[in-house]
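>>> Below: sequence and its predicted model.
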Amino acid sequence: MSMKAKEASIVADRGLAAEGKLKIDWVQAHMPVLNQIREQFEKEQPFKGLKVSICLHLEAKTAYLAKVVQAGGAEVTITGSNPLSTQDDVCAALVEDGITVFAKYDPHPQEFKELMVRALESKPDLIIDDGGDFATILHGERPDLMEKLRGGAEETTTGIIKLKALQKEGALKFPMVAVNDAYCKHLFDNRYGTGQSAWDGFIRTTNLIVTGKTVVVVGYGWCGKGVAMRAKGLGANVIVTEVDAIKAVEAHMDGFQVMPMVEAAKHGDMFVTVTGNKYVINGEHYPHMKNGAILANAGHFDVEFSKPDLAAVAKEIRTVRKNIEEYRLHDGRSIYVLAEGRLVNLAAGDGHPAEIMDMTFALQAVALKYVNDNYRELGPGVVSVPYELDERVARTKLEALGIRIDALTEDQKQYLDSWSS
């Protein structure tokens, strides 16, 4: 064990390391793409002598990504991007493996922020960010911590929105690869990953049946598509709410009812928000909801439905089951909130399946190498994942699945590149 990691780390209980190691071993066995990249990194040592700070949901799959980056020669520091998704046993296991960890489950909000700052105080050369948390700190109160920073990679839609806002103002100081926008991320992670894991967390937490219920999916981006598709597969009647006309037409043609939230509020038994925006369910909507309606968030931050508005009309708030708060309203109705409005798939579950995160975290690993190899030429800004990296991850995944595909002949390539027949 690295004595530096052991001495510096702040975790809840180092005695949990053996349990965390079993979790990491399990996901490693189901992440063949990342395993192949680890082998390459061990040989090439692309991060030798560099410091890498990571801010992601700190569970087993993230832990294995950290170990892959470490295998590439990096000195790795990691923190959690959500106070309720951090798994203490996984944190302890990472410390044993020589990774510096600043994370614990459900810290006080101020401590949560302080742990993020601690993870940046190593003054990293590279970062992996989630939701723009690191970027916000570095461009806000602690610009002194980015004096060595070459760049990094961002995991989420929410984070990319923040980065593009910084870029628009001319304030973004380093290149950040928009991993979320890669095909192998949003097509699979956002759709199939969120689609399954959101319902995993919902069902595990409530122990209720979905079949026959009316589910309102708020937002029909890639995550919303996945949540709606899986709700339909579970036997639910699905309503979609949207502000984007094109996505609303798509939801309609996919076979879902589409209506404004104020109307959907009257029908929903279960509500899942996946917008990346704030207060898409608010005080205008709560008076219309059924007694027993359940609210869950699968967007990034805990602002998608307004808890202050709900609390304002409640006479009592009590925890009725782990990760379920009941808001008893003055008119006698009860509305239930899962996982404090935080990401239901991670705060009340284990996140996306390992096979899905295999592709996403493979992209993170190769994107980090890409930005390190090219940061001088790239310069500050939001950077797209090169298509060849995207395709490489997909081809490696196909190999792991034992699936073969066709290839274009030279004649076919020439035909596609020609304007004449």
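Structure received.
>>> contacts and neighbour counts: CA atoms only from here.
Will do.
>>> okay, which residue is most central for the protein?
Centroid check for the chain by CA atoms, centre = their mean gives Thr156 as the closest residue, at 5.8 Å.
>>> and Ala407, how many neighbours?
8 (other CA atoms under 10 Å).
>>> a strand runs through it, doesn't it?
No. Counting by DSSP: H, G, I helix; E, B strand; the rest coil, Ala407 falls outside a strand, being coil.
>>> roughly how far apart are Tyr370 and Glu39?
Going from Tyr370 to Glu39 by CA to CA, to the nearest Å gives 17 Å.
>>> between those two, who's got more neighbours?
Taking neighbours as other CA under 10 Å, Tyr370 and Glu39 compare with Tyr370 leading, 19 against 13.
>>> ok, now which ones touch Phe271?
Listed by CA atoms under 8 Å, 6 or more residues apart in numbering, the contact partners of Phe271 are 215-218, 293-296.
>>> Among the residues you listed, name the ones in strands.
Cross-referencing the contacts of Phe271 against strands under DSSP state E gives 215-218, 293-296.
>>> ok so, going back, confirm for me that the residue nearest to the centre of the chain is in contact with Asp130.
Yes. With contact defined as CA atoms under 8 Å, Thr156 counts as touching Asp130 (5.9 Å).
>>> Which of the ones in strands among the contacts of Phe271 has the largest number of neighbours?
Among these, the one with the most neighbours (other CA under 10 Å) is Val217, at 32 neighbours.
>>> quick one: that one and Thr275 touch, right?
No. Applying CA under 8 Å as the test, Val217 and Thr275 come out as separate, 9.6 Å apart.
>>> any common contacting residues for these two?
Residues touching both Val217 and Thr275 (CA under 8 Å, 6+ apart) are Gly224.
>>> Format the contacts of Phe271 as a markdown table; extra columns: distance to Val258.
Output for the contacts of Phe271, formatted as a markdown table (distance: CA to CA, whole Å):
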| residue | distance to Val258 |
| --- | --- |
| Val215 | 12 |
| Val216 | 10 |
| Val217 | 10 |
| Val218 | 10 |
| Ala293 | 19 |
| Ile294 | 19 |
| Leu295 | 19 |
| Ala296 | 19 |
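>>> dropping in the other structure now:
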Amino acid sequence: MNSRSLENSIVKDMALAPEGHLKIDWVEAHMPVLNRIRKQFEAEQPFKGLKVAISLHLEAKTAYLAKVVQAGGAEVTIAGSNPLSTQDDVCAALVEDGVTVLAKHNPEPAEYKEMLIRLLEIKPDLIIDDGGDLVTILHTERPDLLVNIRGGAEETTTGIIRLKAMQKDGILKLPMVAVNDAYCKYLFDNRYGTGQSVFDAINRTTNLVVAGKTVVVVGYGWCGKGVAMRAKGLGAKVIVTEVKPIRAVEAHMDGFEVMPMVEAAKLGDFFVTVTGNRDVITGEHYDVMKDGAILANAGHFDVEVNKPELLARSSSVRTVRRNIEEYQFKDGRKMYLIAEGRLVNLGAGDGHPAEIMDMTFSLQAMSLKYVNENYEQLGKEVLSVPFEIDEQVASFKLESLGITLDTLSTEQVTYLDSWNTN
């Protein structure tokens, strides 16, 4: 065990480490792309002598990403990006592997915030953020800690929304790669990963059937598409609510009913929010919901389902199963909120499948390497993942699956590049 990581870490119980190692070993065996990148990093040492701060949902797949960055020569410190998604056994195992960990499951809000600040106080050279919390703290409360940071990468839709708002206002002080906007992120992680992990969490938490029920999916971006697709596959009737006309047409042509939330609220048995916005389910919706409606959020922050207005209509609140709170309304109806309205697939489950996060975290690792190699030429703005990295990750994935592709002939390349097709 590394004495530095042990002395500087904040974890619940180091005795939990053996179970955490088993979890990390399992995902490592199912993340072939990241394994390949790890071998490259071990040989090239792209982060030698650098400090890297990571704030992500701290479970086994994230732990393995931290170990891959560490294998590239970095001194890695990691904190959680959501109080309920941190797994204490994984944290203990990471400490034994030499990573400094500042995370516990379900800390008090003040303690959670303090751990993020302590993460930044290592004065990192590079950061990986999830939801924009690190960047926000750097630009508001601790701008003194910006001095050493070369740049970083952002994981989520929510985080990129915040970063682009900062860029628009002219206050962003470092380059950040928008990993969420890469093809290998939103096509697979957001769609297939979110779709599966949301219902993994809902099913294991409620132990209720989805088939024959009505699932209301609030938002039809890539995550919403995945949730709707999985709900349909489980036998549910699916209703989509949207504010964007093009997405609404797409949902309609994908075979789903589309209607305003106030109408959908009367019909839903399960509600899943995936918008990245606040107050998409509020009091006017609770007032018409069925007795026994189940509410879950798959967006980054716990603001999509309005909890104060839910509480205001309740005469009592109690925990009826692990990760399920029952709100007894004054009119006798009951509403059930999963994982306190936090990110359901990690607050009440294990998150996306390892094979899906293999691509996303490979993008993270390669984007961090790209920032480190080019930070002096990069602007202080939100940057796209270079297409070459996106394609390389996809190629590594195909290779791991034993899938080969056709290649264009010289004549075909010439034809595609020419305006004269004769």
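On my side now, so go ahead. Predicted model only: the values in this text are computed from it and were never measured.
>>> Let me see the TM-score of these two.
Put the two chains on top of each other and the TM-score (TM-score structural alignment, normalised by the length of the first structure) is 1.00; 421 aligned residues with a CA RMSD of 0.5 Å.
>>> which residues does the residue nearest to the centre of the first structure contact?
Contacts for Thr156 of the first structure (CA under 8 Å, 6+ apart) come out as 130-131, 179-180.
>>> how about Val216 of the second structure, what's its partner in the first structure?
Matched by TM-score structural alignment, Val216 of the second structure corresponds to Val216 in the first structure.
>>> That match and Lys232 touch, don't they?
No. At 11.1 Å, Val216 of the first structure does not count as touching Lys232 under the criterion of CA under 8 Å.
>>> what residues do those two have in common as contacts?
Common contacts of Val216 of the first structure and Lys232 (CA under 8 Å, 6+ apart): Val238.
>>> Distance across stretch 205-219 of the first structure, terminal residue to terminal residue?
22 Å.
>>> How far does that stretch sit from its chain's centre?
Relative to its chain's centre, stretch 205-219 of the first structure lies at 21 Å (CA atoms, centre = their mean, to the nearest Å).
>>> Check stretch 255-275 of the first structure too.
Centroid displacement of stretch 255-275 of the first structure relative to its chain, using CA atoms, centre = their mean, is 23 Å.
>>> cool, stretch 222-235 of the first structure as well?
Centroid separation between stretch 222-235 of the first structure and its chain, computed with CA atoms, centre = their mean, is 17 Å.
>>> buried set for that stretch?
For stretch 222-235 of the first structure, a neighbour-count test (16 or more other CA atoms under 10 Å) marks 222-232 as buried.
>>> try stretch 246-257 of the first structure
Residues of stretch 246-257 of the first structure classed as buried by neighbour count (16+ other CA under 10 Å): 247-248, 251, 256-257.
>>> and if you look at stretch 367-376 of the second structure?
Under the neighbour-count criterion of 16+ other CA under 10 Å, stretch 367-376 of the second structure has 367-372, 375 buried.
>>> swap in stretch 145-165 of the first structure?
For stretch 145-165 of the first structure, burial by neighbour count (16+ other CA under 10 Å) applies to 145-146, 149-164.
>>> Quick one: the residues in the second structure that whichever strand or helix holds Lys266 of the first structure pairs up with.
Using DSSP states H and E, Lys266 of the first structure maps to helix 261-267. Per the alignment by TM-score structural alignment, helix 261-267 of the first structure matches residues 261-267 in the second structure.
>>> which residues sit against that stretch?
214, 216, 218, 239, 241, 281, 284-286, 288-290.
>>> Give me the buried entries from the residues you listed.
By neighbour count, with 16+ other CA under 10 Å, these hold 214, 216, 218, 239, 241, 281, 285-286, 289-290 as buried.
>>> taking those one by one, which sit in strands?
Counting by DSSP E, the part of those found in strands is 214, 216, 218, 239, 241.
>>> Spit out the contact partners of the second one.
Read that as Val216 of the second structure. Residues in contact with Val216 of the second structure (CA under 8 Å, 6+ apart) are 238-241, 264-265, 268-272.
>>> Equivalent analysis for the fourth one, please.
Residues in contact with Ile239 of the second structure, defined by CA under 8 Å, 6+ apart, are 214-217, 256-259, 264.
>>> Tell me how far it lies from Pro109 of the second structure.
From Ile239 of the second structure to Pro109 of the second structure the distance is 35 Å (CA to CA).
>>> Repeat that for the last one.
Taking CA to CA as the measure, Thr241 of the second structure falls 32 Å from Pro109 of the second structure.
>>> Which of the contacts of Ile239 of the second structure are conserved in the first structure?
With both residues aligned by TM-score structural alignment, their matches' CA atoms under 8 Å, the contacts of the contacts of Ile239 of the second structure that the first structure also has are 214-217, 256-259, 264.
>>> out of those residues, which one sits closest to Glu355 of the second structure?
Closest approach between these and Glu355 of the second structure, by CA to CA: Val217, at 24.7 Å.
>>> which stretches of the stretch 301-422 of the second structure form helices?
307-312, 344-347, 354-374, 387-401, 410-416 (DSSP state H, counting those that start in this stretch).
>>> the strands in the stretch 151-300 of the first structure, which residues?
151-154, 175-178, 214-218, 237-241, 257-258, 270-273, 293-297 (DSSP state E, counting those that start in this stretch).
>>> TSV for those, including distance to Glu388 of the first structure?
Converted to TSV, the strands of the stretch 151-300 of the first structure look like this (distance: least, CA to CA, whole Å):
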stretch	distance to Glu388 of the first structure
strand 151-154	17
strand 175-178	14
strand 214-218	34
strand 237-241	35
strand 257-258	37
strand 270-273	33
strand 293-297	34
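>>> Go through those and name the closest to Leu398 of the first structure.
Relative to Leu398 of the first structure, the nearest member of the strands of the stretch 151-300 of the first structure by CA to CA is strand 175-178, separated by 23.3 Å.
>>> just to revisit the earlier point, ok, so of the kept ones among the contacts of Ile239 of the second structure, who is nearest Leu116 of the second structure?
Nearest to Leu116 of the second structure among those, with distances taken as CA to CA, is Val217, at 31.8 Å.
>>> remind me, longest strand of the first structure?
From DSSP E, the single longest strand across the first structure is strand 314-321.
>>> Other residues contacting it?
311, 325-330.
>>> how big is the offset of that strand relative to the second structure?
With mean CA distance after the TM-score superposition for the first structure, strand 314-321 of the first structure departs from the second structure by a mean of 0.7 Å once superposed.
>>> just checking, which of the contacts of strand 314-321 of the first structure belong to strands?
Per DSSP E, strands hold the following members of the contacts of strand 314-321 of the first structure: 325-329.
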